[in-house]
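In: Sequence first, predicted model second:
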Amino acid sequence: MKQFSFLFLFLFFLASVAAGEVAATIELRVKNESRGPLSFTLPVNHIVFWGAVREDTLTGGNYNITLRETQTGFVHIRIMDRVIRLFVQPGDHLRVSIDESNIDKPVSIEGNNGGGQEIFTSMELTYPGNLVSRYKKDTTAALLERHVMNDKNVRLKVFKILYDERKIDKAFMDFMQLNLDYYHASVISEIISGKFALTQLSEDHPLFKPVFPADFAVLWDKLYRQYPVNNIAALQTFGYNGGFNLYAGNYINGYIQWIRRNNKAVTAPGWAAGMRESFQTIRSNLSPDVAEYLEAGILFTELSREKNYAELVKFSNDFKKRYPRSRYTFYLEPLLKKANAWYDKVKGDFTAEQKLIPGYAAIDSFKQLMKPFLGKAVFIEFWATWCITCKDQFDHENDLHRFLKSKGVEHLYISVDKQLHETEWKELIKYFDLRGSHIRANEKLVKDLSRIFWQGRGYALPLYVVISRSGYIVEFDAYRPSEKKKLYRQIEKYVQ
């Protein structure tokens, strides 16, 4: 009976581990800070997927993170203004202490590979694209390769010393080797991709280069053979990408395009066509596991932009059909829910209170634009579809609409978007229910608006303006809709 009980408990233990019991823990301790923002990204089945970020708040200066076995690997933590990088293995119990008053050593890490963890966290591994200027004097591929590899070896040497002294284990050393290999390969690829991109510009562009340097083309080819994109182990490192698909993105949208150009292939125009081509290239050149990861990363990035929702819903549905058991779908779903809500809202017609100004495309001056509003007070919002701050202010439009309507004030929205974003401009009007008169300014009108409101120096958004009933600009820089009381008092002065 005792043997049976022992066997039962042992099997129960195994089942609990398999079901996802805690495999590792991270304790965060921040001195002299009781509360602040915190976010962390845990691996998805040991793979670094940047969409798996979680946001929370540090309270009492302490925070504990628990990891299941599938979440062990590279962990990225942002606490206050500090970034912590860790390589966590099953069984690890790491304690991270932060003391900003300790200038010499603000971060200390206790636990498995503690010394290596501290160096990894303190090491300056910025986004590869930010390092382009560091290597701008490397005018040949040989100089670039030598310079970047020297930088890698300097970083790697520190870990080799720790490994020889048995202060870090083999798993940590192997991770850092692979991590730094792909990180520095990403740096080289980013620089070469930039050179290739200049040859893709129109010939009248001031930065256009007619020739892609042959030695850099050879290095590009060598790089992707030495550090293949199609490497599932590399997906477990920070170095494979510094966000989403940097190294792979340059491969799909740069290197493969260069190969195709050599073979006289033609890239399809347009965003949607480009997305379809990218997905097809991924599926044609990479293994299913890597392809699934990259496609999910692209979808997460594009959905996060809050643009092109109609097409992205179709791409996402196709992704779910091809990968019905994908672990990444969980992280796409919140964004897809928002995309579907968007699509449902914008596919209908404009409401009676969402009015496009008749013949708006032919209006070339501010004076011409304001003719229909003579004798009326007008509140103007200058905005654009790409302006995040503008869209944040739309949360206050309902209260503003009620106030303006009660005072007999016209509400005019002026978008400075280019014609390329015509559809998106109209969709945003519907999505945010922007009740009032709308115009997307053409190039001549934008130039005239810049002269009047920004001294001819382009434009800065958002901008809010009040026009009196007599037609004068009485507030060149009014309060924002979120500053309700101040804005309403400001407007009331001109409608008494």
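Out: Nice, thanks for sending it over.
In: From here on, just use CA atoms for contacts and neighbour counts.
Out: OK.
In: you'd agree residue 355 is in a strand?
Out: Yes: secondary structure assignment places residue 355 in a strand (DSSP: H, G, I helix; E, B strand; the rest coil).
In: What is the burial count for it?
Out: 16 (other Cα atoms under 10 Å).
In: ok, it to residue 103 distance?
Out: Computed as Cα to Cα, to the nearest Å, the residue 355 to residue 103 distance reads 59 Å.
In: Look at stretch 106-113 and report the distance between its end residues.
Out: 18 Å.
In: can you check stretch 299-318 too?
Out: Stretch 299-318: ends 11 Å apart by Cα to Cα.
In: any residues touching that stretch, and which ones?
Out: For stretch 299-318, the surrounding residues in contact (Cα atoms under 8 Å, 6 or more residues apart in numbering) are 51, 244, 272, 331-332, 335-336, 339-340, 342-343, 424.
In: can you tell me which of those are in helices?
Out: The members of the contacts of stretch 299-318 that map onto helices under DSSP state H are 272, 331-332, 335-336, 339-340, 342-343, 424.
In: Filter those residues down to the buried ones, PyMOL style.
Out: The buried residues among those can be selected in PyMOL (16 or more other Cα atoms under 10 Å) with this line:
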select buried, resi 331+332+335+336+339+342+343+424
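In: What is the most widely separated pair among the ones in helices among the contacts of stretch 299-318?
Out: For the ones in helices among the contacts of stretch 299-318, the farthest-apart pair by Cα to Cα is 331 and 424; their separation is 24.9 Å.
In: Select the longest strand from the chain.
Out: The longest strand of the chain (DSSP state E) is strand 22-30.
In: so what secondary structure elements neighbour that one?
Out: Identification of packing neighbours for strand 22-30 by 3 or more Cα pairs under 8 Å, 6 or more residues apart in numbering; DSSP states H and E yields strand 62-68, strand 93-98.
In: ok, and here's another one to check against it:
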Amino acid sequence: MNRSMNNYLSLLICVFSFLILKGNAQEVNIHIKSEILGDPEVYINPPVDGQHFHFAKIDTSINKAGVLDFKKTVKFPGFYSIGHAGDGKILYLKPGDEVWLTYTMKPDATVEVMLKGSNEVGQNLYDTYKRPFFQSVAEGYLKKYKSIASAQEAVDRKRDKELYQMDSLFKIKAIDRAFKDGITAEINTYYLSVNSYVLQDSIYRLKLIEDSVILAEQTVKYFLDNWKNLVKDYDFNNPLNKSRNSFFDLLQTRASIEKYYFDINTYKQQPIPKITGSYAEIEYNLALLVPDPANEEYAMAQGIELGIIQENYDSFLIGKYETLAAKYPNSAILPYLKPEIDKIKHYQSAIKKDFSDKIKFVDNYGKISNFSEVESFFKDQLVYVDLWATWCGPCKREFAYNDGLKAFADKNGITKLYISVDIDESDNKWKEMIKYYNLEGYHMRASKALSDQLREKFSQDFGGRRGFGIPYYLIIKNGEIVQMNAKRPSNKESLYEQLQSFKTKN
């Protein structure tokens, strides 16, 4: 029997088992027992109809006895992300599965997690399969192996090792068919997304977009033949492939190669497209470039979610959500997206208002090129400085704690200064977000010269490498920095104590 027939039969088995599970709604039970009572928070991100969606995440906690029992009635198998005490687990569970997770603190103060229950041998093995961001992995393989072919062969070897391990467990009945099929689909999808980006990154480095490079016909043929070879045995319509986000990454790479750079049917290089719209809109449109009815609902929902996660509150997402709701009114993802779309509507309303009189801009901020000028502007004050940008999600999440900080600052005569490191093109978005988050205090958007200095002056060590990361906070008193890398607003009382200590010092 040839390879294509084997793959076809395997797909039939996967789809058949998926459909059987779909018709039988049963509970998934996750039992957590933790000794780490000082850190009670737990998050569980269950799948939505077998697919991963960020906004389905549930924030909960263990009780005083260190116990949490989670159950959910589902029709589809899928991946469950679980986080507690700084440890993250990803489990593949089908309807009717039950697992027990026990968290203990080891003598070296690290957390140990023991897993028992459905497919425990396979679950523990899968937990060793790390899934770094596919683009970074692809770039690493290219750097190490130099050529596209060598890099892709190395990726295939890693994939085949994992497939062999899971197949071996299935043969000795250590895992069941549903678990094997689900993990096999994830392995194939993840490593295909890596190998696809090995190809896409090589195309990108030719600077087709920036420099309007025209490739030789044989070069175009090489790229497209390589792509066709990568996906020849991969079924984009297999529902099991959608269990993790690597499938959405793959859809975007597919669109880039088949429609954006080239025409897969004519083997011709495409004219350089004119880039319009926000980054989120480009990402959304890219995912829908390849007509694929079986994946349209998924691609639309994932594209909308990706745009929301970036927290730029793009108005186009409202229309895309309405299109999704009209075309797929029974989509299980709609209830998770609607609250986020409502936030975008609120944002679009808020930015139409004028700045409040408690929002002020530093005089001639665009001409400031040295941080010493910033310090001198506030020479007689105690100032809490927030370095941020409109594209920085963690920066914006800290704004949720501004009410407490505002009350403390007002009571103690502390000035707040927000310095954005956004570029000129983001000026409107910067001012919009100041209004939306009601960031009372002083504001300035750093000039390029000042931004460069900030990156050097406030660089930090990240695992042996120096770099500039935001959000970043500091405290100025009487025109001088008295605390670098200050506490965050989310640190609440720790931050207030830190600020109070400088207020009382001479």
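Out: On my side now, so go ahead. The model shown is predicted, which means the values in this text are computed figures rather than measured ones.
In: Same list as before, the ones in helices among the contacts of stretch 299-318 of the first structure that is, but in CSV and with distance to residue 399 of the first structure included.
Out: Formatted as CSV, those follow (distance: Cα to Cα, whole Å):
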residue, distance to residue 399 of the first structure
272, 37
331, 34
332, 33
335, 27
336, 29
339, 25
340, 26
342, 22
343, 25
424, 24
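In: What does residue 232 of the first structure correspond to in the second structure?
Out: Using TM-score structural alignment, the equivalent of residue 232 of the first structure in the second structure is residue 239.
In: Its match contacts residue 15, correct?
Out: Yes: counting by Cα atoms under 8 Å, residue 239 of the second structure touches residue 15, with 7.2 Å between them.
In: Spell out which residues are contacts of both of the two.
Out: Counting by Cα under 8 Å, 6+ apart, nothing touches both residue 239 of the second structure and residue 15.
In: which residues of the first structure does the longest helix that the second structure contains align to?
Out: Ordering each helix of the second structure by length in residues (DSSP H) puts helix 177-204 first. Counting by TM-score structural alignment, helix 177-204 of the second structure lines up with residues 170-197 of the first structure.
In: Which positions within the matching stretch qualify as buried?
Out: 172-173, 175-193, 195-197.
In: in the first structure, which spans are strands?
Out: For the first structure, the strands defined by DSSP E cover 22-30, 35-41, 53-59, 62-68, 73-79, 82-88, 93-98, 107-110, 354-356, 378-383, 410-415, 436-440, 463-467, 473-475.
In: Please point out which parts of the fourth one sit buried.
Out: The reference is to strand 62-68 of the first structure. Neighbour-count burial for strand 62-68 of the first structure, counted by 16+ other Cα under 10 Å, picks out 62-63, 66-68.
In: For residue 441 of the first structure, list the residues it contacts.
Out: Counting by Cα under 8 Å, 6+ apart, residue 441 of the first structure touches 360-361, 363-364, 414-418.
In: One more pass at 10 Å, please.
Out: 360-366, 369, 414-419, 447-449 (Cα atoms under 10 Å, 6 or more residues apart in numbering).
In: tilt between the longest strand of the first structure and strand 62-68?
Out: Relative orientation of strand 22-30 of the first structure versus strand 62-68 (axes from the mean of the first three to the mean of the last three Cα atoms, to 10 degrees): 160 degrees.
In: how much does strand 22-30 of the first structure stray from the second structure?
Out: In the superposition against the second structure, strand 22-30 of the first structure averages 3.4 Å from its aligned positions (mean Cα distance after the TM-score superposition for the first structure).
In: Near residue 82 of the first structure, how many residues? Count them for me, please.
Out: 13.
In: Could you report the separation of it from residue 96 of the first structure?
Out: Look at residue 82 of the first structure and residue 96 of the first structure: by Cα to Cα, they are 12 Å apart.
In: do residue 325 of the first structure as well
Out: The spacing between residue 325 of the first structure and residue 96 of the first structure, counted by Cα to Cα, is 35 Å.
In: So which residues of the stretch 351-496 of the first structure form helices?
Out: 366-370, 388-393, 397-407, 422-431, 443-453, 484-492 (DSSP state H, counting those that start in this stretch).
In: got the contact list for the first one?
Out: Applying Cα under 10 Å, 6+ apart, the contact partners of helix 366-370 of the first structure are 357, 360, 362-363, 376, 378, 412, 439, 441, 444-449, 452, 467, 471.
In: How about the second one?
Out: Surrounding helix 388-393 of the first structure, the residues in contact under the criterion Cα under 10 Å, 6+ apart are 381-385, 428, 432, 461-463, 480-483.
In: Kindly give a single PyMOL line that selects the buried subset of those.
Out: PyMOL command restricting those to the buried ones, with burial defined by 16+ other Cα under 10 Å:
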select buried, resi 381+382+383+384+385+428+432+462+463+480+481+482
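In: ok, so of the contacts of helix 388-393 of the first structure, who is nearest residue 135 of the first structure?
Out: residue 461 (34.3 Å).
In: can you pull the contacts of that closest one?
Out: With Cα under 10 Å, 6+ apart, residue 461 of the first structure has these contacts: 381-384, 387-390, 416.
In: Same list (those residues) but as a markdown table, adding distance to residue 126 of the first structure.
Out: Formatted as a markdown table, the contacts of residue 461 of the first structure follow (distance: Cα to Cα, whole Å):
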| residue | distance to residue 126 of the first structure |
| --- | --- |
| 381 | 38 |
| 382 | 35 |
| 383 | 32 |
| 384 | 31 |
| 387 | 26 |
| 388 | 25 |
| 389 | 26 |
| 390 | 30 |
| 416 | 34 |
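In: Hmm, residue 430 of the second structure is touching residue 392, no?
Out: No: judged on Cα atoms under 10 Å, residue 430 of the second structure makes no contact with residue 392 at a distance of 11.5 Å.
In: okay, and the common contacts of those two?
Out: If you check residue 430 of the second structure and residue 392 against Cα under 10 Å, 6+ apart, the residues they both contact are residue 422.
In: neighbour-wise, which of the two wins?
Out: Comparing residue 430 of the second structure with residue 392 by other Cα under 10 Å, the one with more neighbours is residue 430, at 21 against 16.
In: The counterpart of that one in the first structure - nearest residue in space that isn't next to it in sequence?
Out: Counting by TM-score structural alignment, residue 430 of the second structure corresponds to residue 425 in the first structure. Nearest residue to residue 425 of the first structure, sequence neighbours excluded (Cα to Cα, 6 or more residues apart in numbering): residue 385, at 6.0 Å.
In: how about the one you found, what does it touch?
Out: 306-307, 391, 415-418, 421-422, 424-429.
In: Please indicate which of the residues you listed are buried?
Out: 307, 391, 415-417, 424-429.
In: Residue 383 of the second structure and residue 500 touch, don't they?
Out: No: at 11.6 Å, residue 383 of the second structure and residue 500 do not qualify as touching, with contact defined as Cα under 10 Å.
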